[in-house]
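>>> when you get a sec, could you give me coordinates for this:
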Amino acid sequence: MTAAGSGSFQDGRIASKRLMMLVALLLVSCCLGHGFGDEDHVEVEGIGSSCMENERRALLAIKSDMYDPGDRFSSWTGKDCCGWRGVACDNTTGHVTKLDLRYPYTYTYTYTYTYDMWDVLYDVETIGASKVNPSLQELKYLKYLDLSMNNFSHAPVPKMIASLVHLEYLNLSNAMFDGPIPPPFENLSNLHYLDLQGWYYDDFLHVDDLDWLSRIPSLKYIDMSFVNLSKAINWFYVINSIPALEVLRLSYADLPYVPSPLPPFNLTAIATLDLSWNSNITSAMLRWLSNATSLENLLLSGCGSLTIESLQVALGALSNLKELDLSFNSLEGEIREILNNVSSRGLKHLDLSSNQLSGDIPPGSLRDLEYLDLSWNSIVTLHILASLGNLTNLRHLDLGYNLISGEIPPTVGDSVRLEYLDLSNNGINGKIPQAIGNLSNLLELHLSGNKIVGWIPPSIGNLTNLVYLDLSYNNIVGWIPPSISNLTNLVTLDLSRNNIVRWIPPSIGNLTNLVYLSLSRNNISGYIPETLGTLIHMEELFLSNNNLSGQIPMTIGKLHYLQNLDMSYNNLSGQIPTTIGKLHYLQNLDMSYNNLSGQIPKKI
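Predicted coordinates for the structure are as follows:
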């Protein structure tokens, strides 16, 4: 009895104690939820969310000022903000540590070429305006912030960002900010990654003094491309004071001239350096660069004043180079004068385009090369094509716009890894070799603007990965080989301005991914095949200046995305099909100089 009673009494004490603990827990929870602890939401393990309520509210306020085309913030519902898209929290404290608001969609853009320069024009109109909500400063424990690729409508760079002192990653690139970079950014002493790349060519962002940057010694990545640094006369010394720096991108920054003598080299970790399109890169700076033995990627495109002589010392010392871009520099001399000073070991990417270089690549060099662009130079020989078998890793070869003559050698078929081949706008003659069909990985083939003769080889049908094929402006004869219908991935096919005869093969309807087709200025006869109606993605169709006859097929009306249609200067007869009235995107229609009859359909 006593033992039993004692046990029962002990059990009661334990039960009573547990009840008191539960009540105390509930009271604490109540106080934290509705009293002095209202700003931080505390949860019992396993119940509710792990998100701080004040930070959740801040995120929703930030969202309210961001452009949302529909589903960008579709996951931003419920209490647990740590599970929202672009948000991450610390597993221990629950504080928001990551906010990725990068605009997730690709801009539309076009290329224009004027005065020896390519301009990239982005369509900003399709991106609605956003604002940086002041609630951002409530996320005091952020380590990662990405606001890139948004449209902040030329607003100033928010100074409040400088209060986020725990930031390690900051990306404000291409976000349409305007004005100066705030000097208080020096408070971000924990930054490893800083991307302030400006909007292309608009010259909105600027920095007049880079001294604040020297107070962020942990920086490993800096991108200030397209930021106007023309008044930052201390840029070189500040950059050199950040020994942890691994990646530096300052292209199109209007960098000021740096007088000699230069300070001792301090960037011992630098792996990528992009100073492209700055005119004040001096010979002294190139000699200074010869100390950058860790450098793997060197981009000096469009620096203007460079010479082969000034480059030789630096290039000879950079034994770890994997990428070298010296395009658009008006360099004069032999290609070998550059390559003799570049280690043939490990170089994978070489761009010497838009210079005045001549000569050839020394045999047996550059065995690891994957990308080679020698376009827009003064190269006159095709020896490089004959030695392509040695460049077994080559994927991209551009020799367009040179003075090359001679025939394409059959050895071109040895470079089976080639994905891009451009020999356009030269003086190449002879036939396209059957061996071209061995390049089964080829995605683009550019042979326009030459003196190529003979037939299109049937082996062209082996290039089933081709997306782009341009054989225009040559002297090609014969007819379109039936095997061309195997190229079902083609988006662009241009056979214009040749001497092709016979008819358009009905099997051309197999090329259902075509967007651009030009067969104009040939001697093609016969009917326009009805199968053209299967090319439903077509936007540009040019069949002018041929000997086509018969009626225009009604199926032409199925090309709903057609913008330009030219069938002029043929022998077409009959009436204009009414189905052309269904082509709502059509901008240009030319059917002149034919034998058409009847009236223009009202639907047009």
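
>>> for the rest of this, base every contact and every neighbour count on C-alpha atoms.
Noted.

>>> which residues of the stretch 201-350 of the chain fall in helices?
235-240, 283-289, 308-317, 335-339 (DSSP state H, counting those that start in this stretch).

>>> need these in TSV (columns: distance to Asn595 and mean neighbour count).
Shown next, in TSV, are the helices of the stretch 201-350 of the chain (distance: least, CA to CA, whole Å; neighbours: other CA atoms under 10 Å):
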stretch	distance to Asn595	mean neighbour count
helix 235-240	70	18
helix 283-289	67	17
helix 308-317	61	18
helix 335-339	56	18
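
>>> please report how far the residue lying closest to Asp209 once chain neighbours are set aside lies from Pro156.
Spatial nearest neighbour of Asp209, chain neighbours left out: Ala232 (4.7 Å); criterion: CA to CA, 6 or more residues apart in numbering. In this view, Ala232 and Pro156 are 19 Å apart by CA to CA, to the nearest Å.

>>> what does Leu267 give?
According to CA to CA, Leu267 stands 31 Å off from Pro156.

>>> of those two, who's got more company?
Neighbours per residue, other CA atoms under 10 Å: of Leu267 and Pro156, the larger number sits with Leu267, 21 against 16.

>>> residues contacting that one?
Residues in contact with Leu267, defined by CA atoms under 8 Å, 6 or more residues apart in numbering, are 240-245, 292.

>>> most neighbours, which of those residues?
For the contacts of Leu267, the largest neighbour count, defined by other CA under 10 Å, is 24 neighbours, found at Leu245.

>>> grab the nearest non-local neighbour of that one.
Computed as CA to CA, 6+ apart, the closest residue to Leu245 that is not its neighbour in sequence is Lys220, at 4.0 Å.

>>> surely that neighbour and Asn190 touch.
No: here Lys220 does not reach Asn190: they are 10.8 Å apart, not a contact under CA atoms under 8 Å.

>>> this one as well, want them side by side:
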Amino acid sequence: MAAAALNLLIYLFWISLLFFSGSLQLCIEEERKALLSVRSGFPDVDRRLSPWTDDDCCSWEGVGCNNVTGHVIELDLSSTIYHLQFGTVFNRSEVHPSLFHLKHLEYLDISRNNLSGHQISSEIGSLTQLQHLDLSHCHFGGEIPHQLGNLSHLRHLSLFHNRISGKIPASFVHLRNLHLLNLSSNSIIGEIPENIGNLRNIERLLLSDNQIEGVIPKSIGNLSKMSSLDLSLNRIVGGLPETIGNLTALQNLDLSYNDIDGKIPDSIGNLIQLEFLYIHVNNISGSIPDALGSLCNLSTIDLSYNSITGGLTEFFEELSRCRTNKLFFLGMQSNQLSGPFPSEFERLQRLTYLYLGYNQLSGSVSTSLGKLSALMTLSLCSNYLVGDITEAHFANLTNLYYMDISDNNLSVKVSQDWLPPFQAVGIRMGSCNLGPRFPPWVRNQTILNELDISNNGISDAFPDWFWSLCTSYLELDVSHNHMRGMLPRSLECFKNVNSFDLSYNSFEGFIPRMHASQLHLDLSHNSFSGPIPKSMFVEVDDVSYMFLSNNKLNGSIPSSICTQRELQIVNLANNDLSGTLPDCWGNASKLVIIDISTNKLSGRITKTFGLLAGLQSLHMNNNSLSGTIPSTLQHCNQLVVIDLSWNKLSGAIPSWFGRKLSTLRVLSLRSNNFAGAIPPQLSLIPSLQVLNLAHNNLFGSLPPSFGMFSSMMTSQNKESTPLYDDSFYYKESVSITAKDSELLYTTLLSVVTSIDLSNNNLSGDIPREITNLHGLRFLNLSMNHFLGNIPYEIGLMGQLESLDLSENQLSGKIPSSVSNLNFLGTLNLSYNNLIGKIPTGTQLQTFTNLSYIGNPKLCGEPLQTKCSDDNPTIDSRGANEEEDMHEDDEHGGIWYFIGFAPGFVFGFWGFMGAVMITRSTRIKYILIIDRICYWFMCR
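Purely as a prediction, here's the structure:
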């Protein structure tokens, strides 16, 4: 009894102590001073916390103490500010060393303070009692200190959104009590450690938005308590381990934006608690496991942008078996899914977002789709779907907000008085056979911002009611129809026009006024007339893409075009524009493509073009521009295409083309008045694949260095690749004279290789080095003054499709190696001084006598002149001595000297023997020599 009474007194003592502790002074002076020093390093905290003025530090806002010992165990100095937003500069914070005197801290949060330029101190490892550590949004740099592994009591560790680099420390394996590890949004490298599986208490592992490489370790399957795994936005490779099926508590799995390949393992069917599955933008292949459809807790599945194959029938059958299907988001866009379109939609009553576009699904669209009353977004675009879309497909889609069924073989067939049950913001029905009338049901869509009814056979004009819709935002695409009529003079009721594509129609009249932002304007291939309105560039902010080509526009290019600082592409080609070029291009500093070809522009190329540092394509061909090429253009060192052909430009071809424009792939200066020699520096452009200097006044020899164009020395990739980034918006094209006609190359331009120097005054020999261009497809040196032989090695240019050496002064025989040119479709050697027999070969038999006329000493098929025999004449042998040496085998020179040596020996000693053997002959020979010497001395 005495012992029990004693225990009771002790319990009462502690209870009373705890009861009265609220009124006791518990703050430890040393820790109080440390807290004040620490807070002084975080000036932005003053916006959130009240001042610390009284003596009891345990009562300070943001501070918590142990009620028994009085030690500080909690410190929250987090800021409410997210630093460096919108260019705002905030106060710089600093971690005071006094922080590490608070040895009893269990909770520390200094998140959202500006600690830019600092590293996480290794002394953090001395706070061994920490259970919660939040250093997120602090802009820490450097590596993670391995001393963090000393914090064995840690349950919550967040370093989210810093600038931390280096690997995940191996010491993290000691954090066995860790429940949350958040290292997302840093620059962490290396692989996920294999011993990550030792963190068996972890519930949330967040490593997204780093530079982590390697595979997902199999030991990940040991983390059976984990509810959230986020490895997105890294560089992870390899397949998904089967052990991922061990994570039976997993609710959120995000592996998106990596390079993961292989199949989705069947073990994923074990994740019965899974609610969110994100594996989009990877290289996943194989079919979708049927077991995935049996995970009835899934609300989000996103497998878009992979290489998944197979059908969807079994997967949708599994989904429909779920007693209570929770599926909210289904994304399988941009894969290789095939087979029939699913028909089981009735049970997916919660489905709100359905993305099946950009696949290979076939068959008709089931009307059961119209029963998804919760559906807000529907994307079926770019498949092989067929059949009719009727009113039944939309019957219950009362919440439909966005729809894209374009680019299939569907036909939308609804009545003229149909009223859609939805109010959509975006409708895309490109290539859906809506015509010939403009769809009247659009009038009911009062909040419509995006409408794509391109390529629908519409031959109607815009109805008047369409322009009265007056929404706040407009993206309109009616391109590739047969629409006609005039546009209203003003579209100002649309508060913001973002994309306006009326191309490839028959609209006429003036270009309307409009308010816009980031405008993509395409009015090309119509019959618009009048001048380009100056107000377009004054009242419209930030035009990005402007296509006005192939119209009937006249007048000058307004100088206000230069005010568009966001302008990236301007295409004014094929109009009747005149006058001089504006001299203000430096203001439109983001310009990438300029095409003002085929107009009536005159004057000089202004120097301000040289301020366009990002310019990649420049087309000014087919105008009347004069003067020289301004030297400032050399500052446009990202140029890929320059076409200044068919103008009146003069002067020398600048040598800086070769030294400054190293990315150039197409250079066309044909049909101008350029004079002087061809600068050999052009061969310094490694990427050049189309060179056209034809029809100028160039003279001198062809530089031997032209055999060093590296992009012409090997065959270009057969796959058509864009010349530059913006080729998606602009179809690059260059005209090449070959095969007896003008060829316009667009899609295949990236694989074309061509040199055209025709119709100049070039002279001298054709250098043998030109035959190093084994990938060259078109070579035209006609109408010059080239002399000498055709290089025998020309047969090595195996990719040649067209060869024109006509109207020169070439001599000698046609090299027999020409018969090796198996792709040759055009050959013109006419009007030279070639002699001898025309070589035979399979490809050469396809050419007519027009390839050889004007060479009176040629003979053989297809000419009517027969060769007398196969032996060359004395003249032809002399003229072809150099060629015959090439026709010897590689040891011809050795055999020459082997034959020469015995002849010299027998000839010399035969003569000496005849002189020296008999005495009388020897005396007569010496007397003759003596008389000859005397005769020279006397003279």
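
>>> tell me the counterpart of the residue nearest to Leu245 of the first structure in the second structure.
When the second structure is aligned by TM-score structural alignment, Lys220 of the first structure is paired with Glu275.

>>> quick one: neighbours of that match, just the number.
19.

>>> distance of it from Gly221 of the second structure?
18 Å.

>>> next: Gly190 of the second structure.
In terms of CA to CA, Gly190 of the second structure sits 20 Å off from Gly221 of the second structure.

>>> over to Val905 of the second structure?
The spacing between Val905 of the second structure and Gly221 of the second structure, counted by CA to CA, is 90 Å.

>>> which one's more surrounded, these two?
Gly221 (19 against 10).

>>> which SS class is that one?
helix (DSSP: H, G, I helix; E, B strand; the rest coil).

>>> next, the contact list for the counterpart of it in the first structure, please.
In the first structure, the residue matched to Gly221 of the second structure (TM-score structural alignment) is Ala162. When contacts are counted by CA under 8 Å, 6+ apart, Ala162 of the first structure touches 184-188.

>>> buried residues in the lengthiest helix in the first structure?
If you go by DSSP state H, the first structure has its longest helix at helix 2-34. Neighbour counts using 16 or more other CA atoms under 10 Å place 29, 32-33 of helix 2-34 of the first structure among the buried residues.

>>> got it, and stretch 147-156 of the first structure?
Within stretch 147-156 of the first structure, the residues scored as buried using 16+ other CA under 10 Å are 147-152, 156.

>>> what's the closest of those residues to Leu167 of the first structure?
Closest approach to Leu167 of the first structure among those (CA to CA): Leu147, at 13.3 Å.

>>> how close does the closest one get to Gly333 of the first structure?
With distances taken as CA to CA, Leu147 of the first structure is found 45 Å from Gly333 of the first structure.

>>> residue ranges for the helices of the second structure, please.
Secondary structure of the second structure (DSSP H): helices at 2-20, 29-40, 313-321, 464-467, 535-539, 656-660, 710-713, 874-879, 881-887, 892-916, 919-938.

>>> nearest to Ala395 of the second structure among those would be which one?
In terms of CA to CA, the element of these nearest to Ala395 of the second structure is helix 313-321, at 20.8 Å.

>>> residues in contact with that closest one?
288-294, 296, 325, 340-348.

>>> now do stretch 185-204 of the first structure
Taking CA under 8 Å, 6+ apart as the rule, stretch 185-204 of the first structure contacts 120, 154, 159, 161-179, 205, 212-213, 215-228, 252.

>>> buried among these? Make that a PyMOL selection.
Typed into PyMOL, the line below selects the buried ones among the contacts of stretch 185-204 of the first structure, using 16+ other CA under 10 Å:
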select buried, resi 161+162+163+164+165+166+167+168+169+170+171+172+173+174+175+176+177+178+179+205+213+215+216+217+218+219+220+221+222+223+224+225+226+227+228+252
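
>>> how about Pro512 of the second structure, what does it touch?
487-491.

>>> hmm, try it at 10 Å
The contact partners of Pro512 of the second structure, taken as CA atoms under 10 Å, 6 or more residues apart in numbering, are 486-492, 532-533, 535-536.

>>> from the residues you listed, list the buried ones, please.
With neighbours counted by 16+ other CA under 10 Å, the contacts of Pro512 of the second structure contain buried members at 486-487, 491-492, 532-533, 536.

>>> could those residues go into a markdown table alongside distance to Ala588 of the second structure?
Putting these into a markdown table (distance: CA to CA, whole Å) gives the following:
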| residue | distance to Ala588 of the second structure |
| --- | --- |
| Met486 | 31 |
| Leu487 | 28 |
| Leu491 | 25 |
| Glu492 | 25 |
| Ile532 | 17 |
| Pro533 | 18 |
| Met536 | 15 |
